[in-house]
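Trainee: Sequence below, structure please.
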Amino acid sequence: MKISYNWLQQYIQLSEPAEEIGALLTKSGLEVEGIEKFESIQGGLSGIVIGKVLTSEKHPGADKLKKTTVDIGNGTILPIVCGAANVAEGQKVVVATVGATLYPTDGEPFKISKAKIRGEVSEGMICAEDEIGLGKSHDGIMVLQTELPVGTSAAEYFKVENDYTFEIGLTPNRADAASHLGVARDLRALLKREICKGEEKSLPAPKEKLNFNVSVENSEACPRYSGLVIKGISVKESPEWLKNRLKSIGLSPINNIVDVTNFILHDLGQPLHAFDLANVGNTVKVKTVAEGTEFVTLDGNKRRLTAKDLIICNAEKPMCIAGVFGGLDSGVKADTTAIFLESAYFSPDFVRKTAQHHGIKTDSSFRFERGTDPNITVNALKKAANLILEIAGGEIASDLIDIYPTPIQNFEIETSFSYIHKLIGKKIPSETIIDILSNLGISILEAKDDNLKVSVPPFKVDVQREADIVEEVLRIYGYDNIEINTKIRTEYIADFPKKDKAKLHNKLGNLLAGAGFSEIVTNSLTKESYQKLIENSENPVLILNKLSEDLGVMRQTLLFSGLEVIAYNVNRRQKDLKFYEFGKTYFKTEKGYTEKDRLALFITGNQHDESWITKDTPSDFFTLKNFIQRIIEKLNIKGLAIKTISNNYFSEGLDYQIKGKTLVQFGKIADKILKATDLKQAVYFADFNAALLLDLLSENTVYQEISKFPEVRRDLSLVIDKGVTFEQIKQLAQSKERKLLQEVNVFDVYEGSNLGDNKKSYSVSFYLQDNEKTLTDKVIDQTMQKLMDSFEKDLGAIIRK
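Mentor: Predicted coordinates:
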């Protein structure tokens, strides 16, 4: 939607520059997406002045050219070579000076420069109207009849209008702001200035009343219908002021009648339609028609109407799709001498369905679909009619028709100042709230103690609840004026539901199933003998009436029940297995009993099925670690600390912790644990704290833009003590370079007597990348030197070169 700065000033006095007004509107919810300068004549006639021809004589070197001197004021006399036959001494003419850019009616813009034409110096150009974009005539130069002194700018003589146009991204709920009047209402509240609507002229009484009949057969689709007849008009070009108003918002002037209806549409937000009275006759019916009725719209397309389309008809046939599009035959033409001018309020639902069905979007349907003001139809009609009488002549030839059987009432909303303060998060003075609402056109019915009761006019279609009142106050008061509390609390606004376990199970279950894992569900009852294999185990939950010794206690780990499943499969020649299980473990405490949610992973056998194209590769510790890393990345978990495991489950293993809590322990199961379940092949096991996984589950997926700058790899070979792990190297590197270092990877490990006792060598790759610019060799070298210094100092590493 486009709004003109100058047009706004017809309603409210503005001294602020357009950029400041645009910023105010954006903060209030009317987002200004751009501001463009508008000139009624392209280029604004800059550098073009009124001059007087002092001499005019034949060019010595060309028969069709004349050599002139022109006074352009301030004692400046310009020699100008002119090709126009009508140039003569004593004329006042339009002169483009050196440096001026001309925007001709046809053709590309060009700049005036000092030149020699057939040997004679020419320092400007005497212009025809088409050469400066004023018309299409090129019969000769423009000769002015004016008393204005030479040197006067052509912009002043031709009354060039400069304006600024706001491009507003209007949201669907702000139908009240789809006009200059609507935007001015917001500015009234923002700037605390009065709106000047101008003097409302009454219509002249008709000298002769035509016998004219209007009937509304579907008042649900058309709650209000207003109109009148004007005869004796002359359809012609609109005056400059009206054309400039329309041009400033991107509309092309058509003729004075159509231009008036477009002007009122964008001025007041009320769509109008002018029918040629010769096509209307003396009858207008607002109704639906039979399904499949053919109708040719203004664009020349033949359309089949539905039984739910609201149509404006004469006594015999359709003339217009109400609120959407006019008909080809009923519109104003060059020879139209009388019109029926319509101003109505159509139901948004009916207009929306019709516009969507026929695929038609017009300025009228845009406003009717969102909701116009039912109380402005008559005022808009009067303003349009007076304008038409002023610029097209004619006289009123009927009574003002206004069919409004069931007036649409204001919305009454009861709220409280304390509720407004609570939702905003700040106590705003009651007087400020009342002023804001009043300036927006919302009447205050009661403001006593904490109670507030208001009456909202129908044009504010988006204000029907308490929260809407708060939004109106807040957008004018200013979101930037609400301080952020150091102790932010949001529980008074919304409840935060508990995270759903099912989402975690589905998310990780899909990931693991896709990686070849099968889900198992095992019994929570297990052997009491397994309990003795657990170091530092808590008191088991014993079953008082146990069915057997194999089902004597509640399990404290998912390990043994999973190993039993593996043993069962291995004994049946299914040796390559990957299992996962979501389950509970149970414990006895001083206060009673408790249970914990766990996720267990089991891997045993070969990584892949036997195949001629790949060798058998046994699963190992790093196979399991890879799947654990995929789970961590899937849940976007950061900031893990890694420690070695010191319990009797694993012969080798790691403990991943976050903020001091164990997230997962994993590794190779110790032989004495395997022996308890009669297993002889290696098994790798991971035990996740599922409750902690659920806490770390994010409801939102975070996406990061891929950098458009290249990544750089640098490799180092480090000789270090055998007790130094790769994880130490990685964490040290990441702590020393947080911005550029994207990834650290070890791609070779070597141990040999030539390195010395208790030494090993790591070959490590470092990936560097800057998301804002391409890395230079200098920056890369400085970064790598910083890392090498840290490795030598903190880890005692020797850098092999």
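Trainee: can we go C-alpha only for contacts and neighbour counts from here?
Mentor: OK.
Trainee: Tell me where the longest helix sits in the chain.
Mentor: The residue-count maximum for a helix in the chain (DSSP state H) belongs to helix 777-794.
Trainee: before we go on, could you also do this sequence so I can check it against the first one:
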Amino acid sequence: MKVSLNWIKDYVKLPEDMDLTRLAYDLTMSTVEVEGAEDLAKRFEHMLVGVVTEVCPHPNADKLRICRTDIGGGDIREIVCGGTNLTAGMRVAVACPGALCRWHGEGEPVEIKESKLRGVKSYGMICAASEIGLGDLFPTDEEAHILDLSAFDIAAGTSIADALDLHDIILEIDNKSMTNRPDLWGHYGLAREIAALYGLPLSRFRPFPRDLPAGDLTVTVEDPERCPRYIGAELTGVCVKPSPFWMQSRLWRAGMRPINALVDITNYVMLATGQPTHAFDSDNIQGHIIVRRAKEGEKLLLLNGKDLSLSTDDLVIADDAGVVALAGVMGGAKDSVLPTTHKVILEVANFNAAGVRRTALRYDNRTEASSRYEKAIDPQRCDQALELAAELFRQLYPEVEFTGLVDHYPAPMACKELDVALSWLERRLGKPLTQEDVSHKLGLLGFTTSFSGDTMHVTVPSWRSTGDVSIQADIMEEVARMYGYENFEAAPITTSFDGAINQLDKDLERRIKEYLAIRCGLQEIFTYPWMDEQYVNAILQDTTGILSLSTPPSPTEKMIRSSLLPNLCKAVVKNERYFTDFSLFETAQVFRDENYTAPYDEREKLPSQRKHLGAAFVGSDKDITTLFRRAKGVVEAMPRYTHMEAYTLRQVEKPVWADTVVWLNLYLGEEHIGDLALLSKKVSMECGIKNLAVMLLELDMDALIPFRSRTNTFTHLPEYPMTDYDVSVLVDGETRWDAMRDAILEKRHELLHGVSFVDEYRGKQVPEGKKSVTLRLTIGSAEKTLTSQEIEACAASAVKRLAKHVGAELRGK
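Mentor: As a prediction, the model looks like this:
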């Protein structure tokens, strides 16, 4: 935001010897970040007013002319110029050698030098407004028109800065540094801060009489929550004419283009007070003004030419004939100030910040007004805006008459009140404070205070009560910045450590990532938190409970991820072009429209958010068995290597995206925590995966239970040899390997140290409905070398348990 120091001086009288560097530093350290300060007059160094005494044709160029120009004190210089509007006696802007100008208003500034143009020597340059940066202040439709200063009664040789009163300092304020300070989005707000910093008096606006009758003006506010206050003032005796140069100049310095007196007054008031205003042509308002929500199908043509189809969430200004303005954003083209306007209705209103923000974003139409409303302006500021506007109307239109005034303010805003302990402030700031000092510092900012013992009761001024100051820490910040942050001495932080915090869940997540990436060779990926509809429809199929973004990055990516699998499959498709054998994994939060929680306030409910692990094992569709075993091995071994409670793999309920045969569910106790399965051929084709098999894993990491400490124990290597003893048994074709393992190990023989799966056979030598399973028993003793009889006895015990629990028969008997 650009701020004129001369404008600031209207409201606070700065010392003549005020150091600009110090002012910028103090504002930056206490209030807002000053990015730069420009002495405006320096833009126009070596530029002065010249009077053209004679215009002669150029002997060697049809479009150029030679202008004999008085540059002061009777010093006549010849300047070659191509301006089409040059006449004798015309006052012009002359850039003398050394000045910086932009040719035809474009490109980088170049230094003007004495030179020859088509063989004729030219002293300097007679400039168009755009060439010296005054294009917005002196607009023209003709590119070759020279800046005509004949309307200004100034002598030849006067510097441009003196002639146009451009001696001013322009402060460039970083908008981000005052996002939470709506009171600073106008010159008066910054003047109030400067007055507080230096203890200077602040000027007030001239009061406006509030006892005026409503006259024929009526206002109805149907949505007081979105429009807490609406002031309408009807004026006659006005017309469309240029505003005075001093007003145009101030608007230009603040970065706005002058339009006409009526519009310029509304913009001037906004830049001065931070409160937007708008003027309607009263003759075009039919009936009375209504502030309401837009109706379905209503349309509005804005001042900038945009034709909108309105939403029922939009707040609008309407009359009996329809919508005339988009509240807080922009007025309509047919009802705002027109060339024939002679009577206006001035709107000074307060609109809800969130509503204005939504509307401006919906139509991609952020304006100077909406930028201020969406910061949450206080309703009391409407009074300042009305007072300044009335003064300006009287100044620019001596015949103006206020014929009606309506102030709809049913629920005046209550100022925020807080209790803060002085001892708490001292402890937090590390500086002894007195009641008098604190009360004085806060009083300069408009806060009122009272004390009851150690407790200070603070009433926040209206312009800081819209969310900026709401907790004790905000009061502490106000006191600290008024003392000056540089006036606080650094002190060592004192604290006590009660012991390290062991975040088991974070450690487990780290171990899982290291296990997958280092031991298992998977590549970690990171994807966006939204999902593509193509993969959602293919994999999840049911979109119930999936949250959507209000402003998605693209029309097909509006759903927030409720599963990691769609994005994993999208990553597989992208990598499929380069690799045929690879594995990916990702850990990230997933969101579901269920189990809402409100950690701080019921109005801030959050969806269910769980941390998930997703992985994709990709290989040739000709060797699915190897791919399945690899994926299953990674999943089965993970609890051991990452030190967490083991889960089990069962077949209970097939995921909708899975193959009909190759799938497993992960259970921790009786809780279903994930799935491991082969992506079905149909889903693979819908995702665009060709000629590859994909094993997918999704696991709820929040359900995993890490061990509180490592469970590994030291065991001596056996001193006596262990024996591997293979047995082949016939079992029912549906018998699972894990059931056989559990049967053997439940009450194992004392010499049995382990059992593992070797092979499975079905064929002619095996009865129908049966299968032959070969198991390897690890048998041994820590005390001696076993005899063959002892080994046979241990193996027989294992076979006996298999026969009892799964009906196994030793093959060949």
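Trainee: still on that earlier bit, and the longest helix of structure 1, what does it pack against?
Mentor: The elements that helix 777-794 of structure 1 packs onto, with contact taken as 3 or more CA pairs under 8 Å, 6 or more residues apart in numbering; DSSP states H and E, are helix 726-736, strand 798-800.
Trainee: can you count the residues close to the equivalent of Asp402 of structure 1 over in structure 2?
Mentor: Counting by TM-score structural alignment, Asp402 of structure 1 lines up with Asp407 in structure 2. Asp407 of structure 2: 18 surrounding residues under other CA atoms under 10 Å.
Trainee: Surely Asp407 of structure 2 forms part of a helix?
Mentor: No - applying DSSP: H, G, I helix; E, B strand; the rest coil, one finds Asp407 of structure 2 to be strand, outside a helix.
Trainee: ok, back up a step: now tabulate the helices and strands packed on helix 777-794 of structure 1 in CSV and tack on distance to Ala88 of structure 1.
Mentor: Formatted as CSV, these follow (distance: least, CA to CA, whole Å):
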stretch, distance to Ala88 of structure 1
helix 726-736, 84
strand 798-800, 93
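Trainee: Tell me who's in contact with Tyr477 of structure 1.
Mentor: The neighbours of Tyr477 of structure 1, taking CA atoms under 8 Å, 6 or more residues apart in numbering as the test, are 190, 436.
Trainee: ok, which stretches of the stretch 151-300 of structure 2 are helices?
Mentor: 160-163, 187-198, 245-253, 261-273 (DSSP state H, counting those that start in this stretch).
Trainee: so which of those is the most packed in?
Mentor: helix 261-273 (a mean of 24; mean count of other CA atoms under 10 Å).
Trainee: Determine the set of other helices and strands touching it.
Mentor: Where contact means 3+ CA pairs under 8 Å, 6+ apart, helix 261-273 of structure 2 is packed against helix 187-198, helix 245-253, strand 277-281, helix 381-396.
Trainee: neighbouring contacts of the first one?
Mentor: Right, the one you point to is helix 187-198 of structure 2. Residues contacting helix 187-198 of structure 2 (CA under 8 Å, 6+ apart): 3-4, 7-9, 11-12, 27, 31, 183-184, 200-202, 271-274, 444-445, 482.
Trainee: Ok, the last one next?
Mentor: Around helix 381-396 of structure 2, the neighbours that count as contacts under CA under 8 Å, 6+ apart are 205-208, 231, 243-244, 261, 265-266, 269-270, 273, 275, 277, 348-350, 400, 463.
Trainee: redo that, cut-off 7 Å
Mentor: Contact with helix 381-396 of structure 2 is made by 205-208, 265, 269, 273, 275, 348-349, 400, as judged by CA atoms under 7 Å, 6 or more residues apart in numbering.
Trainee: Could you find the counterpart of Leu328 of structure 1 in structure 2?
Mentor: The criterion is TM-score structural alignment: under it, Leu328 of structure 1 has Ala333 as its aligned partner in structure 2.
Trainee: now do Pro374 of structure 1
Mentor: Using TM-score structural alignment, Pro374 of structure 1 pairs with Pro379 in structure 2.
Trainee: Next, count neighbours for its match.
Mentor: By other CA under 10 Å, 22 other residues sit near Pro379 of structure 2.
Trainee: residues touching the nearest residue to the match of Asp402 of structure 1 once chain neighbours are set aside, list them.
Mentor: Among residues not flanking Asp407 of structure 2 along the chain, Ile231 sits closest, at 4.3 Å (CA to CA, 6 or more residues apart in numbering). Applying CA under 7 Å, 6+ apart to Ile231 of structure 2 gives the contacts 347-349, 406-408.
Trainee: ok, and the most crowded of these?
Mentor: Ala349 (28 neighbours).
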